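Peer 1: build me a structure from this.
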Amino acid sequence: MGSAAGETASRKPRVVLGVSAGIAAYKACELLRLFTESGHDVRVVPTREALKFVGAPTWAALSGHPVASEVWEDVHEVPHVRIGQEADLVVVAPATADVLAKAACGLAGDLLTNTLLTARCPVVFAPAMHTEMWEHPATRANVATLRERGSLVIDPAVGRLTGADTGPGRLPEPREIFEVCRAILSGRPRDLAGRRVVVSAGGTREALDPVRFLGNRSSGLQGYALARAAVARGAQVTVVSANVTLDDPAGATVVRVESARDMRDAVLAAYGTADVIVMAAAVADFRPAERSGSKIKKTSDEPDPIHLTKNPDILAELGALRRDTGGPGPAVIVGFAAETDDILANGQAKLKRKGCDLLVVNEVGENLAFGTPDNAAVILSADGPAVEVPRGPKDALAHVVLDLVAPRLA
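Peer 2: Purely as a prediction, here's the structure:
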């Protein structure tokens, strides 16, 4: 009994990587590498047509397992049943419109579709196709069916497609797909399924002239970690992203902004349909009172002083809007407070002043929070005790925040 338990605990997580016949199949090689190098045991199951894009020897060499696409190969091992039964996760990337349709209808014409039918583990689809195919009512209906059955279908990215076309339908970056899958393998609940989550990320910039701006050191890493975590937990996610150079989180819609006023407009535009708003961005408190139309020249004289004026307080405005209207709007509002001293006292005052439900207070400074892969925080609540989160990966802090958000939605 103890030996079996030890074997289960020590074995590598088993991942099935399904690959369907899209030009983005070559990107699945990178996804496979990310899985294998992080200690996962990966079995690649391509469709027959997918092998025209990337051949079986490539998949076998990268995974360390033989590759088959038909149920008639190695029949004595019953692969059409066994592969799905033994998997801890099945991810199909790219998932074409054809494979989505077959999965939604329960067809079982090859090894991949048989595997999808026998899998009792989490299943993730990362669609990639032309915009017209993604937006077709048949595809939308198939996606809705798969989501209703519990599968996670990641919305495709917006960008360059085959040829000169651009639009929604691009496969998200492999690293971002991997991060969503890793969160699912860690056992995170799908407790945000059907919810709309808005996350602000990055740091706003306030223009002095066409060249210079006032800004801050925020990289957007924490906001993007929150977006990834929300996608993995089933949410429909919009990221209002200010001056971020990171890859878009897989499955999230990204709205790009620059200034605090731009961010305010974008967040308020999403306010009425959002269930949750998480203001993780570092929003400038002030902006230059006047913006020069041309580059400010250096002269021998002392430079003119820069006069500042207040920016809108987006978080406080959200809290007041919810309090005063009582109409449609987010059930949960989460704020972030970056502090350098008197962290808890300043945080408690801000929580009361801003009118949010949760306030994530973290210390910032040299090599702290901004631009680093880790973070530590105290999460203050308007209706409960504070939660201290020790220093660790920003993804871990993101899930602690969402652990506190989900019960408030219920």
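Peer 1: make it CA atoms for all contacts and neighbour counts henceforth
Peer 2: Noted.
Peer 1: other SSEs contacting the host helix or strand of Leu226?
Peer 2: For Leu226, the element it lies in under DSSP states H and E is helix 221-232. Helices and strands touching helix 221-232, by 3 or more C-alpha pairs under 8 Å, 6 or more residues apart in numbering; DSSP states H and E, are helix 174-185, strand 196-202, strand 236-242, helix 394-409.
Peer 1: would you mind finding the most buried of these?
Peer 2: strand 196-202 (a mean of 28; mean count of other C-alpha atoms under 10 Å).
Peer 1: show me the helices in the protein, by range?
Peer 2: Under the criterion DSSP state H, the chain contains helices at 2-10, 27-37, 56-63, 79-86, 97-105, 111-118, 131-135, 137-148, 174-185, 221-232, 260-271, 314-325, 343-354, 394-409.
Peer 1: could you also give me the structure for this second sequence? I'd like to compare it with the first:
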Amino acid sequence: MLQLANKRILLGISGGIAAYKSAELVRTLTKAGATVRVIMTAGAMEFITPLTLQALSGNPVHHALLDETAEAGMGHIELARWADTILIAPASADLIARLAAGMGDDLLTTVCLASSAPLCLAPAMNQQMWAAATTKNNLSTLARLRGDALALFGPGSGAQACGDIGLGRMLEPEAIAQQLADRFVSGTLAGKQVVITAGPTREALDPVRYISNHSSGKMGYALAQAALEAGAQVTLISGPVSLPVPERITLVPVTSAADMLTASLATLGQCDVFIASAAVADYRPAAVAEQKIKKAGDEIQLTLVKNPDIIATVAHHPQRPFSVGFAAETHDVDSYARDKLERKNLDMIIANDVSRQDIGFGAENNAVTLYSRHGTTEFDVMNKTLLARQLIAAIAQQLKAQ
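Peer 2: Below is the predicted model:
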């Protein structure tokens, strides 16, 4: 069965008679669980209306670089960051040529330039245009520039609207959707057991109050989904969050740091990779009141004791798995990350600056630096779903090297 649950697909539609198939493609993608946003070129709107695609996708259709929908809503940069994958179907000869030349003369080409998401093209053109040396050269240029981040779906062969017969037909929507779904299955962690902690912990003060933090769990949940896509068996140990649990992932709900440590230690011996993305409270109240603490006086004194360091405990365990930590810092990010990498006996640590308002806690986007004993890799601002895939790929590569 076609599975695109939780995937963010930015569908670009260029001018050509095959644009009529794009309506069914939107329906197929959304039925498979994807969230679809559509960008149309001026030529595409000569063949199919934005209203049709808006009704099928459930989202506004974007078409002009400076129109109100694109700029006052998400903006072309936000569209570029939002996408897990950009799929252009149909991809005309003209659109392919403009992409190869690095042009940004409309919303679709601008978004392609501004996005680090993989680009998938479903070509559709006259058979002679497909066979033309310039088209082949443009595709070669794109392949050289984008490498593995470029995929061609088709074209197919058969009768064309112009009366010719040959290569150049856009593939049917179901075939395009299936090839797109296959792109998300990397297999780099096939057969591995991956445990991921996510979200905040809550440390009780009394029956109604607790100490916690602003973690939404989005990064940890995105990592769990990415590890699943990479072929792993995933256990997600999660503090209290308001997020849907990805299908085919084993959820272990916990509340406190002590609960999370117990659940984490229970996985050792069967765990190949442990990723500690949870924002665990550093301290907890020394005593938890049995009844609600009543307001009395202008001040109250609390005695806090240190919580166990979950990732350090796991990384120093006799049955330690490949251990990846997180460092959410507000200053001196580099020095704190390097110190934690060594002190906690980690294989990798992922650090980010949570003092920034546009990334980190609660935000849709993040920007991090990945530290290992072999060097550092920086990941610029992108949505957490795409970032999670890139981090899982880096973790899988290092795991294989070891």
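Peer 1: overlay the chains and give the TM-score.
Peer 2: The TM-score (TM-score structural alignment, normalised by the length of the second structure) is 0.58; 263 aligned residues with a C-alpha RMSD of 3.7 Å.
Peer 1: and the angle for the helix holding Leu226 of the first structure with strand 236-242?
Peer 2: Here the directions of helix 221-232 of the first structure and strand 236-242 differ by 170 degrees (axes from the mean of the first three to the mean of the last three C-alpha atoms, to 10 degrees).
Peer 1: what about helix 221-232 of the first structure, how far off from the second structure?
Peer 2: Here the mean offset of helix 221-232 of the first structure against the second structure after fitting is 0.7 Å, by mean C-alpha distance after the TM-score superposition for the first structure.
Peer 1: thinking again about what came up before, got the helices and strands packed on helix 221-232 of the first structure as a markdown table, with distance to Pro94 of the first structure columns?
Peer 2: Formatted as a markdown table, these follow (distance: least, C-alpha to C-alpha, whole Å):
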| stretch | distance to Pro94 of the first structure |
| --- | --- |
| helix 174-185 | 10 |
| strand 196-202 | 25 |
| strand 236-242 | 20 |
| helix 394-409 | 25 |
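Peer 1: which stretch among these comes nearest Ala349 of the first structure?
Peer 2: helix 394-409 (19.7 Å; C-alpha to C-alpha).
Peer 1: mean per-residue distance, the closest one versus the second structure.
Peer 2: Overall, helix 394-409 of the first structure averages 1.7 Å from its counterpart (mean C-alpha distance after the TM-score superposition for the first structure).
Peer 1: list the contacts of that helix.
Peer 2: 191-192, 221-222, 225-226, 229-230, 275, 331-332, 373-377, 379, 389 (C-alpha atoms under 8 Å, 6 or more residues apart in numbering).
Peer 1: show me just the buried residues among these.
Peer 2: With neighbours counted by 16 or more other C-alpha atoms under 10 Å, these contain buried members at 191-192, 221-222, 225-226, 229-230, 275, 332, 374-377, 379, 389.
Peer 1: between these, which is nearest Pro46 of the first structure?
Peer 2: Ala229 (27.9 Å).
Peer 1: tell me the residue in the second structure aligned with that closest one.
Peer 2: When the second structure is aligned by TM-score structural alignment, Ala229 of the first structure is paired with Ala226.
Peer 1: what sits against its match?
Peer 2: Ala226 of the second structure neighbours (C-alpha under 8 Å, 6+ apart): 385, 388-389, 392.
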